[in-house]
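Visitor: what would the 3D arrangement of this be:
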Amino acid sequence: MDRSQLIKHLDTLLQSARIRDYCPNGLQVQGAEKVHHIVTGVTANQALIDEAIKRGADTILVHHGYFWKGEDERVIGIKKERLKALLINDINLIAYHLPLDVHPIYGNNIQLADVLGLEVDGPIDESDPSKPGNIGRLPRPMSGKEFRAWIAECLQREPLHIGEDEDRIETIAWCTGGAQGYLQTAVDAGVDAYLTGEINEPAVHLARETGTHFFSAGHHATERYGAKALGEYLAEEFNLNVEFVDIDNPV
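Guide: You can find the predicted model right below:
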């Protein structure tokens, strides 16, 4: 399909124009005009680009692209090497950050809920439905230890758990990626637990002192699923060759 047709469809599907973000969403690097073969992934790192080149892809679709607010604007170092590889090989780079977090079908948060079997009751912050994250319930009541093991089994990554192993957990809020700053929102919502990708030092104390279980399951591990689901949709909708490539990241 035409690149412009693909971008227009994705922009409409993900409603990217309605979401304020820290980076440009949509087409970030222009490559081939015709799109036949897409590689999807979490982050447009050099390893993913190299794999796309190896597989003969003309387009890369990711959650974490380039040109973040506040970053060094110079095209030097790894930025130069990444852009050079994309341009020489005429590969499109398409990235959707917050639009891919909040989408109700293909978004990272709803896809993570599906992987973990979480029941979704609504947005994490009812006063701001555009904020990524959800609130809901576990598949069944579990102890802290049981839920930690369940996360490890589903995501193939052992999470960090702040909380008592034998406490009963029923309700939960979650937001994929680096959303440790939403812990207070979860506390205010009165849930038993909060799940995200990363943790910082203040979050440990907030979790302990409020009795809210905190599960840090990995930024990459919690965000594997949005770009993959979106790519699978494109493959079925437009009969495109789409491959998900998981470049592992322990963070």
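Visitor: okay, CA-based contacts and neighbour counts for the rest of this
Guide: Noted.
Visitor: which residue ranges of the stretch 51-200 of the chain form helices?
Guide: Taking DSSP state H, counting those that start in this stretch as the criterion, the stretch 51-200 of the chain carries its helices at 77-88, 98-102, 108-116, 144-155, 183-189.
Visitor: buried sites along the first one?
Guide: For helix 77-88, a neighbour-count test (16 or more other C-alpha atoms under 10 Å) marks Lys79, Arg82, Leu83, Leu86, Leu87 as buried.
Visitor: and that helix, how far from the chain's centre?
Guide: Relative to the chain's own centre, helix 77-88 is displaced by 23 Å; criterion: C-alpha atoms, centre = their mean, to the nearest Å.
Visitor: likewise for the third one?
Guide: Computed by C-alpha atoms, centre = their mean, the separation of helix 108-116 from the middle of its chain amounts to 10 Å.
Visitor: residue contacts, the most centrally placed residue in the chain?
Guide: Compute the mean C-alpha point of the chain, and by C-alpha atoms, centre = their mean the closest residue is Glu223, 3.2 Å away. With contacts defined as C-alpha atoms under 8 Å, 6 or more residues apart in numbering, the neighbours of Glu223 are Val42, Asn108, Asn109, Leu112, Thr176, Gly177.
Visitor: please repeat the previous calculation with a cut-off of 10 Å.
Guide: Residues in contact with Glu223 (C-alpha atoms under 10 Å, 6 or more residues apart in numbering) are 41-43, 63-64, 100-101, 107-109, 111-112, 175-177, 196-197.
Visitor: now the other sequence, so there's something to compare against:
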Amino acid sequence: MPANLTDLVSYLDGKLSPEMFRDYCPNGLQIEGKSEINKIVSGVTASQALIDEAIAQKADLILVHHGFFWKGEDECIKGMKRKRIKALLDHDISLIAYHLPLDAHPELGNNARLAQLLGISVTGGLEPENPRSIGNIGCLDEAMSVAEFSQLLASKLGRQPLSIAGGQHKIKTVAWCTGGAQGYIDKAHLLGVDAYVSGEVSEQTYHSAIENGIHYFAAGHHATERYGVQAVGKDLALQFGLQHQYVEIDNPV
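Guide: Below you'll find the model as predicted:
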């Protein structure tokens, strides 16, 4: 039996609490399609490749972490943006996107799922004073060398991370924030952890790691943010009796 689009959006808004975040894009329903939903396709980014695959799979709804209408982008509907939106409208497919709320959710979020994947026990937030902290701190069951932790990331994420050794110490306590959160390395240092993991890296991150004596790992923006949207898609499928398929559109960044 199909689910109602409005009911799905209301459920997700209640689950992910987008009103709690000052974000760079609108969260929730971005493109409205048909009102009855039978099949969901999820993916990290609402790229043309993901949209084309959703069309091929006859999906009614696409669920992503990176959607449309980012602050600072050209507001005109032309070129690449026009092609993507036209494809959705022509096939009556809805697009739902959650950005920071999906990073932060304590069970379904990108950071929570990454910890689960890597076997890190969460002990708190990267910003302890913030009830909606994006990023976490935690600990490993056993201390690891930089090489061992790098291999753990590579084996779980399917790509070799960039690693910067900030000293000779082993890694027991870790802070992490998925995606483009390399600037949080200074917050991690102030919390006294052994290592920090983000998705992307910047030139100055190297100096922060070396001078502050904290190990750093850039594991990939896409690679670290594949897991929250899968968890949310599975949750929707379970709650509403829908079909759900995650589609991996690989991105080396």
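Visitor: re the thing from before, structure 2: which residue goes with the residue nearest to the centre of structure 1?
Guide: Taking TM-score structural alignment, Glu223 of structure 1 has Glu225 as its aligned residue in structure 2.
Visitor: quick one: work out the angle between the longest helix along structure 1 and helix 108-116.
Guide: Determined from DSSP state H, the single longest helix within structure 1 is helix 225-238. In this structure, helix 225-238 of structure 1 runs at an angle of 90 degrees to helix 108-116, with axes from the mean of the first three to the mean of the last three C-alpha atoms, to 10 degrees as the basis.
Visitor: what is the distance between helix 225-238 of structure 1 and the centre of its chain?
Guide: On the basis of C-alpha atoms, centre = their mean, helix 225-238 of structure 1 sits 14 Å off its chain's mean C-alpha point.
Visitor: for that helix, packing partners?
Guide: If contacts are counted by 3 or more C-alpha pairs under 10 Å, 6 or more residues apart in numbering; DSSP states H and E, helix 225-238 of structure 1 sits against helix 3-14, strand 37-43, strand 59-64, helix 98-102, helix 108-116, strand 241-244.
Visitor: and the buried residues of helix 77-88 of structure 1 as CSV, adding distance to Arg148 of structure 1?
Guide: Written out in CSV, the entries for the buried residues of helix 77-88 of structure 1 read as follows (distance: C-alpha to C-alpha, whole Å):
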residue, distance to Arg148 of structure 1
Lys79, 37
Arg82, 37
Leu83, 39
Leu86, 40
Leu87, 43
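Visitor: list just the nearest of those residues to Ala152 of structure 1.
Guide: Taking C-alpha to C-alpha as the measure, Arg82 is the one of the buried residues of helix 77-88 of structure 1 closest to Ala152 of structure 1, at 32.6 Å.
Visitor: which one in structure 1 is aligned with Gly28 of structure 2?
Guide: When structure 1 is aligned by TM-score structural alignment, the residue opposite Gly28 of structure 2 is Gly26.
Visitor: isn't Ile40 of structure 2 right up against Ile51?
Guide: No - judged on C-alpha atoms under 10 Å, Ile40 of structure 2 makes no contact with Ile51 at a distance of 11.6 Å.
Visitor: shared neighbours of those two, anything?
Guide: In the contact map built from C-alpha under 10 Å, 6+ apart, the residues linked to both Ile40 of structure 2 and Ile51 are Gln57, Ala59, Leu61, Ile62, Ile93, Leu95.
Visitor: give me the distance between the third one and Lys156 of structure 2.
Guide: Counting by C-alpha to C-alpha, to the nearest Å, the gap from Leu61 of structure 2 to Lys156 of structure 2 is 29 Å.
Visitor: neighbour-wise, which of those two wins?
Guide: Here Leu61 of structure 2 and Lys156 are compared on neighbour count by other C-alpha atoms under 10 Å; more neighbours surround Leu61, at 29 against 13.
Visitor: now do the contacts for the alignment partner in structure 1 of that one.
Guide: Structural alignment (TM-score structural alignment) places Leu61 of structure 2 against Thr59 in structure 1. Applying C-alpha under 10 Å, 6+ apart, one finds that Thr59 of structure 1 lies in contact with 3, 29-40, 49, 52-53, 86, 90-94, 242.
Visitor: I'd like the distance between Thr59 of structure 1 and Phe238 of structure 1.
Guide: If you measure Thr59 of structure 1 against Phe238 of structure 1 using C-alpha to C-alpha, the figure is 14 Å.
Visitor: now the contacts of Thr59 of structure 1: which count as buried?
Guide: Using 16+ other C-alpha under 10 Å as the burial test, the contacts of Thr59 of structure 1 include 3, 29, 31-33, 35-40, 49, 52-53, 86, 90-94, 242 as buried.
Visitor: what residue in structure 2 is paired with Glu243 of structure 1?
Guide: Aligned against structure 2 by TM-score structural alignment, Glu243 of structure 1 finds its counterpart in Gln245.
Visitor: burial measure for its match, as a count.
Guide: The tally of other residues near Gln245 of structure 2 (other C-alpha under 10 Å) stands at 18.
Visitor: which position in structure 2 pairs with Leu183 of structure 1?
Guide: Alignment note: Leu183 of structure 1 maps to Ile185 in structure 2; criterion TM-score structural alignment.
Visitor: ditto for Leu93 of structure 1
Guide: Following TM-score structural alignment, the counterpart assigned to Leu93 of structure 1 within structure 2 is Leu95.
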